[in-house]
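> output the structure for:
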Amino acid sequence: MAIEITGQNGNGKILSSRTERPEGNVSRDEATAAQQETGRSSTADTVSLTNTSAQLRSLENTLAELPVVDSQRVESIKQALADGSYEIDAQRIADKLISFESSLSR
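Predicted coordinates for the structure are as follows:
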């Protein structure tokens, strides 16, 4: 459903009230005098978080503290490349590429 940002319908007519809008009438209760004076609603809004959301927040914080790169592994590979002891398993690389390509076509 399209939202008319300009306040005009497709015919160029300016829509002046909620009842004229094509999406229908959206009703809200009018604020009482006390609500207008204090700026507060008469009902109390509450938010409660589940245990799962608290666990997710904790996990997110833990992951944010971890380094992006495993510098110890990078250094060991650099050393192996430098001294010529790094071995490349072409068959393993080919198998992984085929597996990856197969998962993309599913």
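
> make it CA atoms for all contacts and neighbour counts henceforth
OK.

> contacts for whichever strand or helix holds residue 82?
Per DSSP states H and E, residue 82 falls inside helix 71-83. For helix 71-83, the surrounding residues in contact (Cα atoms under 8 Å, 6 or more residues apart in numbering) are residue 86.

> which parts of it are buried?
Buried residues in helix 71-83, counted by 16 or more other Cα atoms under 10 Å: none are found.

> next SSE after it?
Heading C-terminal from helix 71-83 (DSSP H and E), you reach helix 90-104.

> who touches stretch 41-58?
31, 35.

> end to end, how far does it reach?
This stretch, stretch 41-58, spans 33 Å end to end (Cα to Cα, to the nearest Å).

> to check against the first, give me the structure of this:
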Amino acid sequence: MSTPISAPANQPINGIARIRPTGFATDNQAAVNRHCCQARGETVELSQQAQTLQQVSACQCAQPVVDQSRVERLREAIENGGYSIDSQRLASKMLAFERDL
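Predicted structure coming up:
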């Protein structure tokens, strides 16, 4: 997967991408190549890890932040007095959470 960018050559991008300049500059050609590279752009090849992170991020952004239907069901149960907490289950979940840290 290649993505055109306009960043300067050899500038690191979060340590998970490699920049490959479209041309190599010598000391005498640096200004000319810099202008050419900016006009043509450069490409970035994302590592497999970066591609996976992009996919996970896209999936996560597509999910709703709050499940409104569940919130409404819980709100109604609390208002009606029908919501009860299983203290044994809550305690065991809290202990399991602490154990996993």
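
> and the TM-score, once the two are fitted together?
For these two chains in superposition, a TM-score of 0.53 is obtained (TM-score structural alignment, normalised by the length of structure 2); 71 aligned residues with a Cα RMSD of 2.8 Å.

> onto which residues of structure 2 does the helix holding residue 82 of structure 1 map?
Counting by TM-score structural alignment, helix 71-83 of structure 1 pairs with residues 68-80 of structure 2.

> average offset between that stretch and structure 1?
In this overlay with structure 1, the average offset of stretch 68-80 of structure 2 from its partner residues is 0.8 Å by mean Cα distance after the TM-score superposition for structure 1.

> how far does that stretch sit from its chain's centre?
32 Å (Cα atoms, centre = their mean, to the nearest Å).

> then stretch 44-52 of structure 2?
On Cα atoms, centre = their mean, the centre of stretch 44-52 of structure 2 falls 12 Å from the chain's centre.

> what residues sit buried inside it?
Applying 16+ other Cα under 10 Å to stretch 44-52 of structure 2 flags 44-46 as buried.

> with stretch 19-37 of structure 2 instead?
In stretch 19-37 of structure 2, counting by 16+ other Cα under 10 Å, buried: 19, 33-34, 37.

> CSV for those, including distance to residue 5 of structure 2?
CSV is the format used below for these (distance: Cα to Cα, whole Å):
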residue, distance to residue 5 of structure 2
19, 10
33, 16
34, 14
37, 10
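
> closest one to residue 89 of structure 2 out of these, please.
residue 19 (51.6 Å; Cα to Cα).

> okay if I get the buried residues of stretch 44-52 of structure 2 as JSON lines plus distance to residue 52 of structure 2 and secondary structure?
Shown next, in JSON lines, are those (distance: Cα to Cα, whole Å; DSSP: H, G, I helix; E, B strand; the rest coil):
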{"residue": "44", "distance to residue 52 of structure 2": "16", "secondary structure": "strand"}
{"residue": "45", "distance to residue 52 of structure 2": "13", "secondary structure": "strand"}
{"residue": "46", "distance to residue 52 of structure 2": "10", "secondary structure": "strand"}
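
> any idea what residue 62 of structure 1 aligns with in structure 2?
Per TM-score structural alignment, residue 62 of structure 1 is aligned with residue 59.

> sticking with that match, tell me its helix or strand.
Assigned by DSSP H and E, residue 59 of structure 2 falls in helix 48-62.

> how close does that helix sit to structure 1?
Using mean Cα distance after the TM-score superposition for structure 1, the mean distance for helix 48-62 of structure 2 is 2.6 Å.
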